[in-house]
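[1] structure for the following, please:
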Amino acid sequence: MPSYAAVLRPPHARRTFGAALIGRLSYGTVSLSLVLAVKDASGSFALAGTAMALFGATSVCLSPVRAAFVDRYGPRRALVPMAGCYALLLLVLAAATRHPGTPPPLIAALAAAAGAGTPPLGPTMRTLWRRLVPERELLECAYSLDGVAEELLYVAGPLLVGALTACASPSAGVAVSALLVLAGTVALVTSPVAAGPHRESAGSPPGDLRPAGSPPGPTGPAGVRSRWPRQPVVVAAGVGLALGGLDLLVVADAARHGRPAAVAWVLAALSAGSVVGGLVNGAVSWHAPARLRLALLAAGLGLSLSGAGLAPNLPVLGAATALAGLFVAPALTTSYLIADESAAPDARTRAGAWVNTAVNAGSTGGTAAVGVLVGRVPLALCFALVAAPALLSGASALPVLGRVSRRPRRRRRRRAGAGSGART
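    Model (predicted):
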């Protein structure tokens, strides 16, 4: 049976994982810090939103490119320059927003440039987990632990920013974000696990996620594994769309009931459900194919969100979002696992980055779509529409179910044939 203690037992596992978490905490603090700092310096919500949009767009769109450098040159040679440039640009942004008077075009340009250099610490750590725990069960447990920890970082980040803003200017949060990512990256790349590019044979890798007897993962020409993990990217985009739309729908529903302050605990219920689901997912030794599990998890998320649209009051909505959260971390964890298993050995960081990109791009699209729909169509229909991509991605379970259901019949026919031959 997998266990979280076993995941952290290998040499350098705790050091490497802890370093990655320090650096990734920066991603939980930088968004809110940047919005508050730009708003404080310019007095304009429009400029703050534009700067954040540019930062997010360049960070998301260029994520696979940055991950490709990690695959090619290894974490030490690729991450240090990225983190150095990223931290420097954040410090310049902190200085530029410390006092009013900085030209808005300069702030926007600095935000876009900083986003372009965001080091892919999450995808890199998920690639390093394979070196630390190559066994399939432990690797799945490690990915679950990683996903739960990331969820908690995005809860702790805004709390840290709130504490900093209470005793310093908002730009201090941007500077702290720079120091966190630099310290975490340096600590990560100095770990012995991070030495050199990730190289394995192009055959079946250690920790292959397919159960015995299941069909091989997608391959390209000449049997080379695909660099484009299709199913996990599609499902991750659907999950992102659902989550991005859900945030705005919860705000609208709370306003409809005259309790805008309830937004915080309803979204906290979603995070709590995700943490519980992620921990359970990593503690169970699964026998079903990972691709089937991913499709069913996505369908479960979609059904839960569709039901949330029928909630008659906010307590019921909170319970429904908590139920939906149970599927979030397992779905994303399984997406990363399948992407890792599907990718060529020299493209695993890039494959994880594509899943990351899909989640973030889907979240942005979901927020934008719901922003157009709210006020024009009933909220229950809005919930159903944001749940639809996750539900539709569950249809990918059908081919896997067909293969699983046919496999025993083929075995029975082979055994029957062998018996007939023996009697003859």
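
[2] contacts and neighbour counts: CA atoms only from here.
    OK.

[3] OK, contacts around residue 95?
    Applying Cα atoms under 8 Å, 6 or more residues apart in numbering, one finds that residue 95 lies in contact with residue 171.

[4] just the element for it, please.
    Following DSSP states H and E, one finds residue 95 within helix 63-96.

[5] what's the burial count for residue 27?
    With neighbours defined by other Cα atoms under 10 Å, the count for residue 27 comes to 21.

[6] and if you look at the one 5 residues further on?
    Summarising burial for residue 32: neighbours were counted as other Cα under 10 Å, giving 18.

[7] just say helix, strand or coil for the nearest residue to it once chain neighbours are set aside.
    Take residue 32 and drop its neighbours on the chain: the residue closest to it by Cα to Cα, 6 or more residues apart in numbering is residue 158, 6.7 Å away. Secondary structure, DSSP: H, G, I helix; E, B strand; the rest coil: residue 158 is helix.

[8] what angle separates the helix or strand harbouring residue 57 from helix 63-96?
    According to DSSP H and E, residue 57 maps onto helix 45-61. Relative orientation of helix 45-61 versus helix 63-96 (axes from the mean of the first three to the mean of the last three Cα atoms, to 10 degrees): 150 degrees.

[9] quick one: contacts of helix 45-61?
    Helix 45-61 has contacts (Cα under 8 Å, 6+ apart) with 31, 34-36, 38-39, 104, 107-108, 111-118, 356-357, 360-361.

[10] if you count neighbours, what's buried in it?
    Going by neighbour count (16 or more other Cα atoms under 10 Å), the buried part of helix 45-61 is 47-61.

[11] which one among those residues gets closest to residue 295?
    Nearest to residue 295 among these, counting by Cα to Cα, is residue 60 at 24.2 Å.

[12] distance check, the closest one against residue 142.
    24 Å (Cα to Cα, to the nearest Å).

[13] what of residue 117?
    27 Å.

[14] out of those two, which sits in the more crowded spot?
    Higher neighbour count among residue 117 and residue 142: residue 142, with 27 against 23, using other Cα under 10 Å.

[15] let's see this one next, to set against the first:
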Amino acid sequence: MSAPASPCPAPTSRRPSYAAVLRVPHARRTFAAALAARLSYGTVALSVLLSVTRATGSYAASGAVMAVFGASAVLLMPVRAALVDRHGPRRSLLPMAVAHSALLCALAALTWRPGASPVTLAAVTALTGACAPPLGPTMRAVWAELVGDRLLLQRAYSLDGVAEELLFVSGPALVGVLLRFGPPPVGLLLSAALMVMGTCAFVTSPAVRGTGCPKPGGVRRGRGFPPGLLQPMAAAAGLGLALSAVELLVTAFARQRSYDDAVVPWILGALSAGSAAGGLLNGAIAWRAPARERLPWFMAGAGVTLSLAGLAPGPWTLAAAMTCAGAFVAPTLTTAYLLAEETAQESTRTRAGAWVNAAVNAGSSTGSVTAGLLIGRVPLWGCFVLAGAVAVVTASACRPAVPTRAGLTAGQRTADGT
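    Alright, predicted model coming up:
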């Protein structure tokens, strides 16, 4: 496959704007298509949960099916990303999207009426998760191809992270609107349509043409697991572990103080709003410290503010605390992805981002289970402190394992196959 039609633009200012990101040739079209496809991930989780619950009449069965769905999607993500790196997005993503969408339609058919077998549903959802295209890691690899300037790339990653945050907030709301007009499986059909149409538009963009394909004279495959990924993966896993407890902790906070459950979405929304604001601010700053030095500080900030949130006397002070904690979330993830991109070889960018993404989700799954066991056995403020302590301890443990690609000498790059 040939390279993108337009070369990377030279930086036009010392502090490029977000508008400059979207002025990069083909950026708007490619980003919009990727967001349309990724919106499917914002709608599918709730749609699967509600559809399986309605079909089986069992919360235990729906929980087990969701666990299988999440495990297959997360554990196999690096494998799917490796296929994108090896064969390119056009030859890899579209078959995954078609298979994933077809299985979503099959799941919709199985759950349209009550009485479906939980075993059958678990098998179908496992296959559905296994085929989920790694759209987020691929889009970040495309950004790295499109944008040559590091400051502009930081802005692009920040914009991407904030948009993804908004997708996972708006996705469930969209499902809620659909439920007024049809049963929960309609959400599965919507997710399938978004995935196929968005992925088709994404892979046909000129910007995607050369992403993931080895360059002339380059290597086709990376050699082993890059040790430099350990720092961003550890940070992502620690952040996921800490944040996954928040939903349960906020719910327990409201119920222990006899507040209406309606305050819970507002408090969680404050966390998302803080994350969006922090992500935009992070992208706007021309940081002097390298990503490997900023990452532990962002992690520590998230941990300290999350620990202090347990001292909130009421729901609105807790919402304010969640806003402050959220302000460190998007910067942490954006910096982790930047560090992964710096560390990875050019032919393994998608895979590197997928490992970080998988680490976030693995941490989230573990944290939810742990929080469920601790609530009721440990004072609620202590649960907040423990959640924050996870982030702080991870921050202290985050150390760069190897020099980043930018810091390697020419001899080192040749030896490492970069």
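
[16] how many neighbouring residues does the aligned partner of the residue nearest to residue 32 of structure 1 in structure 2 have?
    Counting by TM-score structural alignment, residue 158 of structure 1 lines up with residue 172 in structure 2. Applying other Cα under 10 Å, we find 20 residues neighbouring residue 172 of structure 2.

[17] ditto for residue 160 of structure 1
    Residue 160 of structure 1 is flanked by 17 other residues according to other Cα under 10 Å.

[18] tell me if I'm right that it and residue 28 touch.
    No - if you go by Cα atoms under 8 Å, residue 160 of structure 1 and residue 28 don't touch, sitting 9.0 Å apart.

[19] counterpart of stretch 111-126 of structure 2 in structure 1, which residues?
    Stretch 111-126 of structure 2 maps onto residues 97-112 of structure 1, going by TM-score structural alignment.

[20] now tell me what touches that stretch from outside.
    37-38, 40-42, 47, 50-52, 54-58, 89-90, 92-93, 96, 169-171.

[21] quick one: residues contacting the closest residue to residue 251 of structure 2 other than its chain neighbours.
    Distances taken as Cα to Cα, 6+ apart place residue 264 nearest to residue 251 of structure 2, at 6.0 Å, with adjacent residues excluded. When contacts are counted by Cα under 8 Å, 6+ apart, residue 264 of structure 2 is found next to 250-251, 254.

[22] distance check, the closest residue to residue 386 of structure 2 other than its chain neighbours against residue 384 of structure 2.
    Excluding the flanking residues, the one nearest residue 386 of structure 2 by Cα to Cα, 6+ apart is residue 307, at 7.2 Å. Look at residue 307 of structure 2 and residue 384 of structure 2: by Cα to Cα, they are 5 Å apart.

[23] next one: residue 174 of structure 2
    31 Å.

[24] that older thread, among the contacts of residue 264 of structure 2, which are in helices?
    By the criterion of DSSP state H, membership of the contacts of residue 264 of structure 2 in helices covers 250-251, 254.

[25] can I assume residue 285 of structure 1 is in contact with residue 138?
    No - if you go by Cα under 8 Å, residue 285 of structure 1 and residue 138 don't touch, sitting 9.2 Å apart.

[26] looking at these two, which one has more neighbours?
    Taking neighbours as other Cα under 10 Å, residue 285 of structure 1 and residue 138 compare with residue 138 leading, 25 against 15.

[27] quick one: residues contacting the nearest residue to residue 169 of structure 2 once chain neighbours are set aside.
    Excluding the flanking residues, the one nearest residue 169 of structure 2 by Cα to Cα, 6+ apart is residue 42, at 7.3 Å. Neighbour list for residue 42 of structure 2: 167-172 [criterion: Cα under 8 Å, 6+ apart].

[28] cool, and residue 332 of structure 1?
    By Cα under 8 Å, 6+ apart, the contact set of residue 332 of structure 1 is 147, 236.

[29] what helix or strand is it on?
    Residue-wise, residue 332 of structure 1 maps onto helix 314-342 under DSSP H and E.

[30] that helix vs structure 2, average offset?
    Taking mean Cα distance after the TM-score superposition for structure 1, the mean distance separating helix 314-342 of structure 1 from the aligned residues in structure 2 is 0.6 Å.

[31] show me which positions of that helix end up buried.
    314, 317-342.

[32] and stretch 86-94 of structure 2, by the same measure?
    Quick answer for stretch 86-94 of structure 2 (16+ other Cα under 10 Å): 86-90, 92-94.
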